[in-house]
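1. Provided below are the primary sequence and the corresponding predicted coordinates.
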Amino acid sequence: MPEDVFDTVATPGATEDAHQGSGYWYPPNPDSLTSVELLNLLREYREAEKAMRVRTSQHMGMGETDLVALRFLLRQRSVGRVCRQRDLARALNMAPASASSLVDRLSREGYIRRTPHPEDRRSVGLEVLENTDREVKATLSELYSRMIRETESLTEEERAGAAKFLRGLIRSVCHHPEP
């Protein structure tokens, strides 16, 4: 069974070129890109990004969920927020018990520590340790630099077009039809 059923199934009501399936068997046309070819490129990017996440997790000796949790905690810290375990559970869409196990593991392995929350002394804050911050940055900085170079190689109009496309896709996958 495919990991993501939507990777191989045409959507009812889609435009005519999408009704021809995923389009992977058609040779690419370097002069123009059909909607299907563009979506196939996006799918290829998602697969490459997923493989990168697996490699990064393996390099750091942790599971992918652990790495996602650390990235979330680092982003929150960068904007001055101290997260609680429940904030992490909500952000990662996980049950409180699973978040507790995750926090226990990250703490035990020396990536984070529990501290009194600065705004609510009854709560426990999650603090990312400096060595973790350095390790994550060292592991991901070259990747992010390459990605920034790619986006900076686009003209302002191309970036605007890419942003419009991606926002439209986000809206399309977030849309929940009425039952």
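-> Sure, I can see it. Residues are numbered from 1 along each chain as shown.

2. only C-alpha atoms for contact and neighbour calcs from this point on.
-> Fine.

3. so where does residue 113 fall, helix or strand?
-> Using DSSP states H and E, residue 113 sits within strand 112-116.

4. another structure for you, compare them:
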Amino acid sequence: MKQGSTLSHDLMDLVAATKRIVRQEFSNEAGPNGPTLTQYRMLHRIRGGVRQVGTLAEAFGISQPAASIMVSKMVRDGFLKRVPHPTDRRQIELHLTAKANSQLESGLGRAFLRLDEKLSVLSKTKRNEVAKHIRELSRLLSQSVAGESHE
């Protein structure tokens, strides 16, 4: 196997392991009636400025009706509210509720604590070295390639 493909596999394994920890912490925080990890991701995207269902659907690679169903559930569960667009009354914007903001902050905080706990076995020098490489990989992988969409 080539070095590049080994690195790619290692990177995908790291992403999967990190995602498991994040999912577990969000599940622990939310309980059985809380948002799913996908819903957390949607709430995070909405908090970041995505306000329309169509844009949300496009960002997640799902149909607009599927996104609309997910949004309706989050509205019903008290995580989102629909608000008329300030200048275009034909449009409705999505806004997070205080409940959603609280869940996001708490879940992210727990996930960061858990990841920090796992990484605490590394020396400070090693953590700094790993952080430097992660930032470099993130920069490389975030560079836009013509025709690609980034979430």
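-> Yep, that arrived. Predicted, not measured: the structure shown is a model, and the values here were computed from it.

5. Give me the TM-score for these two chains.
-> For this chain pair, the superposition-based TM-score is 0.70 by TM-score structural alignment, normalised by the length of structure 2; 137 aligned residues with a CA RMSD of 3.4 Å.

6. Tell me the residues of structure 2 aligned with whichever helix or strand comes after the strand holding residue 113 of structure 1.
-> Remark: after strand 112-116 of structure 1, the chain's next helix or strand is strand 124-128, criterion DSSP H and E. Counting by TM-score structural alignment, strand 124-128 of structure 1 falls onto residues 92-96 of structure 2.

7. mind listing what's buried in the longest helix that structure 2 contains?
-> In terms of residue count, the longest helix belonging to structure 2 (DSSP state H) is helix 3-30. Residues of helix 3-30 of structure 2 classed as buried by neighbour count (16 or more other CA atoms under 10 Å): 21-27, 29-30.

8. The residue nearest the centre of structure 2: which element?
-> Closest to where the C-alpha atoms of structure 2 average out (CA atoms, centre = their mean) is residue 41, at 3.6 Å. Taking DSSP H and E as the definition, one finds residue 41 of structure 2 inside helix 37-47.

9. whereabouts in structure 1 does that helix align?
-> So helix 37-47 of structure 2 sits over residues 64-74 in structure 1, by TM-score structural alignment.

10. after superposition, how close is that stretch to structure 2?
-> Following the fit onto structure 2, the mean deviation recorded for stretch 64-74 of structure 1 is 1.2 Å by mean CA distance after the TM-score superposition for structure 1.

11. Under the alignment, what does residue 15 of structure 2 map to in structure 1?
-> Checking TM-score structural alignment: residue 15 of structure 2 goes with residue 46.

12. Distance of its match relative to residue 52 of structure 1?
-> 10 Å (CA to CA, to the nearest Å).

13. Check which helices and strands the helix or strand hosting residue 37 of structure 1 sits against.
-> Using DSSP H and E, residue 37 of structure 1 maps to helix 35-60. With contacts taken as 3 or more CA pairs under 8 Å, 6 or more residues apart in numbering; DSSP states H and E, helix 35-60 of structure 1 sits against helix 64-78, helix 130-152.

14. List the buried residues of the longest one.
-> In this case it means helix 130-152 of structure 1. 133, 136.

15. got a list of contacts for it?
-> If you take CA atoms under 8 Å, 6 or more residues apart in numbering as the criterion, helix 130-152 of structure 1 is touched by 56, 60, 74, 111-112, 159.

16. again, only this time at 10 Å
-> The contact list for helix 130-152 of structure 1 (CA atoms under 10 Å, 6 or more residues apart in numbering) reads 52-53, 56-57, 59-60, 67, 70-71, 73-74, 110-112, 153, 158-159, 162.

17. For residue 11 of structure 2, give me its contacts.
-> Contacts of residue 11 of structure 2 (CA under 10 Å, 6+ apart): 5, 17, 137.

18. what about the residue lying closest to residue 47 of structure 2 once chain neighbours are set aside, how many residues close to it?
-> Closest residue to residue 47 of structure 2 apart from its sequence neighbours, by CA to CA, 6 or more residues apart in numbering: residue 96 at 6.7 Å. If you count neighbours by other CA atoms under 10 Å, residue 96 of structure 2 ends up with 20.

19. Tell me who's in contact with residue 96 of structure 2.
-> With CA under 10 Å, 6+ apart, residue 96 of structure 2 has these contacts: 43-44, 46-47, 51, 74-75, 78-82, 102.
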